[in-house]
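A.B. asks: how does the following fold in three dimensions:
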Amino acid sequence: MMSNSIRRIANRTAIQRFYHRAAPLCKEGKTINNPNDDEDDSPPIQTFNKSPIVQKLWKTRDWAKRRVMGELTMGDDEYSSVSLAATEVLADNATSECRGSSSSVAKAGKTPQESHVGIEYPFSTDRYLLETYRNPWGEMRFGKILEDLDALAGNIAFNHVQGVHVMIVTAGVDRIRIRQRPKIGVDQYLSGKVTWVGSSSMEIRMVISECEDGTNEWLESYFTFVTLDPVTKKSIKICPLIPQTEEERVHFELGAVKAQAKKVARRNKIQVGRPLSEESLAIDIRAAELLDAAGPLLRMPSLADTSTILMDATAHSNAMVAQPQSRNLHDRIFGGFLMRRAFELAFSTAYMFGGDRPLFLEVDDISFDKPVDVGDLLVLKSRVLYTLPNGGDLGSYVMKHDGLPLVNVEVEAWVTVPETMRAEVSNHFYFTFALPNKSTCKMVLPSNIDQARRQASRLIADEIQAGLRP
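C.D. replies: Have a look, this model is predicted:
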């Protein structure tokens, strides 16, 4: 039984505002109630043990999906190897043959506003919600925010394709940036909409602000979704996006630039037996320089510069069995849960490395390579991938960080099968923190050519990323 505080969050439209406009569907004498109605006491079992925000988002999406598709909602078996299929779509999007939809909506296109969803955090009046999102230092618990972003993005994606029978899959998170420290006791507003659409993929932009109209935003995030045929798992064409305002056109053009940059990055990825491109050669040259700088640490550690450290010495890990309470609406492990656990490990890694409580600035390039199932043994491995001891430029949008030491932490999630002694990477995460009370930190150097290439690739990617938007 839900507490009164949770029930208030689940039912009051004044607290959580959603912009789904269609009426409930009556099917075979049974009414599917709007999730904002008090009569609906049977939310999906997967919403239990989730935050009130995620509960409401999933309940709304489940209601909308059943209203549109009736008994055609996706079954568990339809989501087998979905993440791998999404990866294939992103890799082959330029050349794959997309099947067009017969829907007139798909032909006409939709505006960004039609996918818009908003929700409020009434921190000033709801003590339970405030306690849920507060960290030990009385500030915002960003891991919980990551869960909400993942849940909201799914609702937004569904709004855009609503009316067409497609499978929507999270392909990755491009960037989440923090503009300023939020005030935990002040009401906050999370909202977002589709900002760019390709042939079978879409980009979703979400912001959190202290104003309901979206001004004074302090967080910006971009998620990428792909659409697949539920039966064949092949890419399927979705309705185009029709920007209406100047701001929407700017975001659309930015999405197109980023999509093109991803294609170039995939083509330039170093592969055995494939000639190096100019960009790949630049990565190799920089990797060689990093490995050369690590020479004293590798060969004569007692004589090496004490301000340097090998990457291996920064590593940490934890392991867990994926529990049913962490599953999503499709009975796979909730991507937001994975992001939260990865963030918490990355935060701890940066904390132990820098000796200063780290300041979270951004997360880049979260990939969903393989789905995680209930019962999987999940091993999270973290390490400091690179540091900028004298500071760096992450763009003017990111909160003031001039001159602060920067720490980039890589987290890998491995689905491990001890019975067969096998393990596969399910997710990659890259978090950037600042050390606000330190003037410098140790330089992290690679132990081998593989680490050197990963370090060089991330350094170059982050430099490019900082220049995409101020």
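
A.B. asks: CA only for contacts and neighbour counts going forward, please
C.D. replies: Noted.

A.B. asks: run a quick neighbour tally on M69.
C.D. replies: For M69, the tally of surrounding residues (other C-alpha atoms under 10 Å) stands at 16.

A.B. asks: now do the contacts for it.
C.D. replies: Contacts for M69 (C-alpha atoms under 8 Å, 6 or more residues apart in numbering) come out as 163, 165.

A.B. asks: just the helices in this structure please.
C.D. replies: Along the chain, the stretches classed as helices by DSSP state H are 4-11, 52-69, 82-92, 104-108, 127-132, 142-161, 246-267, 278-293, 295-299, 335-354, 449-468.

A.B. asks: can you put the ones you listed in JSON lines and add distance to I119?
C.D. replies: Shown next, in JSON lines, are those (distance: least, C-alpha to C-alpha, whole Å):
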{"stretch": "helix 4-11", "distance to I119": "11"}
{"stretch": "helix 52-69", "distance to I119": "8"}
{"stretch": "helix 82-92", "distance to I119": "28"}
{"stretch": "helix 104-108", "distance to I119": "26"}
{"stretch": "helix 127-132", "distance to I119": "13"}
{"stretch": "helix 142-161", "distance to I119": "9"}
{"stretch": "helix 246-267", "distance to I119": "20"}
{"stretch": "helix 278-293", "distance to I119": "42"}
{"stretch": "helix 295-299", "distance to I119": "51"}
{"stretch": "helix 335-354", "distance to I119": "17"}
{"stretch": "helix 449-468", "distance to I119": "28"}
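
A.B. asks: contacting residues for L468?
C.D. replies: L468 neighbours (C-alpha under 8 Å, 6+ apart): 254, 258.

A.B. asks: gap between it and H251?
C.D. replies: For L468, the distance to H251 equals 12 Å [C-alpha to C-alpha, to the nearest Å].

A.B. asks: quick one, what contacts the residue most central in space within the chain?
C.D. replies: Geometric centre of the chain, nearest residue: V173, 3.7 Å, by C-alpha atoms, centre = their mean. Residues in contact with V173, defined by C-alpha under 8 Å, 6+ apart, are 221-224, 364-367.

A.B. asks: another one to check against the first:
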Amino acid sequence: MQRIARLKPSSLRNTTALHNIKSFDHRLSSVPWSQLRRYVAAPAKPTLLSPKFSIPWLKALELKEKNSVVKMEANKSQLTPKRMSDSYSSYTLEFGKDEWLVDSYVNATGQLRLGNIFMDLDALSGVIAYKHAGEGYTIVTAAVDRISLLHPPTSFCDMELRGMVTWTSNRSSMEISLEVVAKEENKTVLTCQFTMVALDPFTKKATNINPLIAETAEEKRIFARGEERNKFKKALASTSLEKQAPNEEESNLIHKMWRQQQHYKGMYSSNMSILTWRQKLDPGVGKPAKVMYMSDTEIQTTQIMQPQYRNRHSYMIFGGLLLRNTFELAFTCCAAASHSRPRFLSMSPSVFRESVPVGGILYLTAKVVHTDTAPTGGTRVQVRVESKVRDVHHSSLRHTGTFTYTFDTEADFQVMPKTYGEFVSYIDARRKAEAEQSWLDTRDEVPDNLEGSIVE
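C.D. replies: Predicted coordinates:
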């Protein structure tokens, strides 16, 4: 079996190759086929999600139980300014050469599984953040500023993920701009920005990192865009309904929708299938089939967080797993509500409020919170996913983040709030949609003439 383990996985991916292996070495003749085939699905090379932990989980657990701390060498007394090019990293998914790699990124209908790409982008952001800040920190995902699908790929050609630090706050946070490029078509498939924060591994508090140098005119423009995005996020947060009451126009809209749903509510008897007196007076009145109550679109999922997806230097789950799970739940929610296949457009700026610990019970709740007519016909749908976590003993419930995804669907339908809380969610989503329309282009091209690779 040691001989098999040393062979390239590509040589183990068909029955003929397995026969050749057995005939080549008679010592393998007694090895069961089931054991040989264990190696068939092995990855062709290390991926972004390959373990990069400093110590195995069982050892980390033992140290944690003894209240020990894994000491990492770090020289934080002197912060060294870094260039954008210093953190540049790229990674190629060789879909065109490795059909078994495609298997890990394809969905049930033969299309690209975007959730796995989101996981890779978060992992690449971590690599870039460590390049800029250096080892000795705990790097966590603080926010995803935007994910925009620009040109959906038409085939599984090779795709390059690349990015670099494009803005820092001169304190603990850094913005990382990334893009996914289809190499065969030379088109930018997707762009996004992640905000990563450096924490002291001992105190778990935010700590200062190396400042960023912008030297060329292009780098200064990119840095300025990062500053604008930071201000935009703060302005967007200031308009949240948690801080600001609905304005007059929004209040009128809430009242109009409330009257409309009250009108629908009185259409049918609650305990028998007979017409109410209002229907008898006006038989043509009733809730249209295309109108759905917001509460009827809600779906939920629960999952225990296993150590395979932890952050490299901590006992917390890395943000990419949350992105994948929330996106796929949002997609499912939109499909169930519209009875059609959604097309992903973008992810609104979303904040990771708290980290999710290994062993925690994660609760995700998805709901359609806003609908509007899509420019090309059909419906533009916003789905919000709330993330909460408890420990395994089911003690206090903590809110860990809110993620909003936008889709286009061919179906023509409208979501209708019923409770005040749902009206607030609707108006808040409406504000985000209007704010993003005013922010026309937030992407920056990541230069492809910088050399760098994270493949080890």
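
A.B. asks: please state their TM-score.
C.D. replies: Laid over one another, the chains give 0.73 as their TM-score (TM-score structural alignment, normalised by the length of structure 2), with 372 aligned residues with a C-alpha RMSD of 3.2 Å.

A.B. asks: and the helices of structure 1: which comes nearest V409 of structure 1?
C.D. replies: Among the helices of structure 1, helix 335-354 comes nearest to V409 of structure 1, with 5.9 Å by C-alpha to C-alpha.

A.B. asks: so which of the helices of structure 1 gets nearest K234 of structure 1?
C.D. replies: Closest approach to K234 of structure 1 among the helices of structure 1 is made by helix 82-92 (7.4 Å; C-alpha to C-alpha).

A.B. asks: which residues in structure 2 does the closest one align to?
C.D. replies: Counting by TM-score structural alignment, helix 82-92 of structure 1 lines up with no residues of structure 2.

A.B. asks: quick one, that helix and helix 246-267 angle?
C.D. replies: Per axes from the mean of the first three to the mean of the last three C-alpha atoms, to 10 degrees, the angle that helix 82-92 of structure 1 makes with helix 246-267 is 90 degrees.

A.B. asks: can you name every helix or strand that helix 82-92 of structure 1 contacts?
C.D. replies: When contacts are defined as 3 or more C-alpha pairs under 8 Å, 6 or more residues apart in numbering; DSSP states H and E, helix 82-92 of structure 1 packs onto strand 167-178, strand 217-228.

A.B. asks: what about the last one, how far off from structure 2?
C.D. replies: Looking back up the chat, that one is strand 217-228 of structure 1. Once fitted to structure 2, strand 217-228 of structure 1 is off its aligned match by 1.1 Å on average (mean C-alpha distance after the TM-score superposition for structure 1).

A.B. asks: where in structure 2 does that strand align, residue-wise?
C.D. replies: Under TM-score structural alignment, the match for strand 217-228 of structure 1 in structure 2 covers residues 188-199.

A.B. asks: starting at the chain centroid, how far to the matching stretch?
C.D. replies: Averaged C-alpha coordinates place stretch 188-199 of structure 2 at 10 Å from its chain's average position (C-alpha atoms, centre = their mean, to the nearest Å).

A.B. asks: what residues does that stretch touch?
C.D. replies: With C-alpha under 8 Å, 6+ apart as the test, stretch 188-199 of structure 2 has contacts from 122, 125-126, 129, 133, 137-153, 172-182, 205-209, 443.

A.B. asks: which residue lies farthest from the center of structure 1?
C.D. replies: Structure 1, farthest from centre, C-alpha atoms, centre = their mean: L303 at 42.1 Å.

A.B. asks: thinking that residue is in contact with G295, fair?
C.D. replies: No. If you go by C-alpha atoms under 8 Å, L303 of structure 1 and G295 don't touch, sitting 10.9 Å apart.

A.B. asks: which position in structure 2 aligns with T31 of structure 1?
C.D. replies: In structure 2, no residue is matched to T31 of structure 1 (TM-score structural alignment).

A.B. asks: also R179 of structure 1?
C.D. replies: Using TM-score structural alignment, R179 of structure 1 sits opposite L150 in structure 2.

A.B. asks: what about V392 of structure 2, neighbour count?
C.D. replies: Using other C-alpha under 10 Å, V392 of structure 2 is surrounded by 13 other residues.

A.B. asks: touching, it and P357? I think so.
C.D. replies: No. With contact defined as C-alpha under 8 Å, V392 of structure 2 does not reach P357; the gap is 10.4 Å.

A.B. asks: give me the buried subset of the contacts of stretch 188-199 of structure 2.
C.D. replies: For the contacts of stretch 188-199 of structure 2, a neighbour count by 16 or more other C-alpha atoms under 10 Å gives the buried set as 122, 125-126, 129, 133, 137-149, 153, 172-182, 206-209, 443.

A.B. asks: look up how far M416 of structure 2 lies from P288 of structure 2.
C.D. replies: To M416 of structure 2, P288 of structure 2 is 11 Å away according to C-alpha to C-alpha.

A.B. asks: with A337 of structure 2 instead?
C.D. replies: 12 Å.

A.B. asks: joint contacts of these two?
C.D. replies: Each of M292 lies in contact with both A337 of structure 2 and M416 under the rule C-alpha under 8 Å, 6+ apart.

A.B. asks: taking the contacts of V173 of structure 1 together, which two end up most distant?
C.D. replies: For those, and using C-alpha to C-alpha, no pair is farther apart than S221 and S367, which are 14.4 Å apart.

A.B. asks: I'm done for today, thanks for sticking with me.
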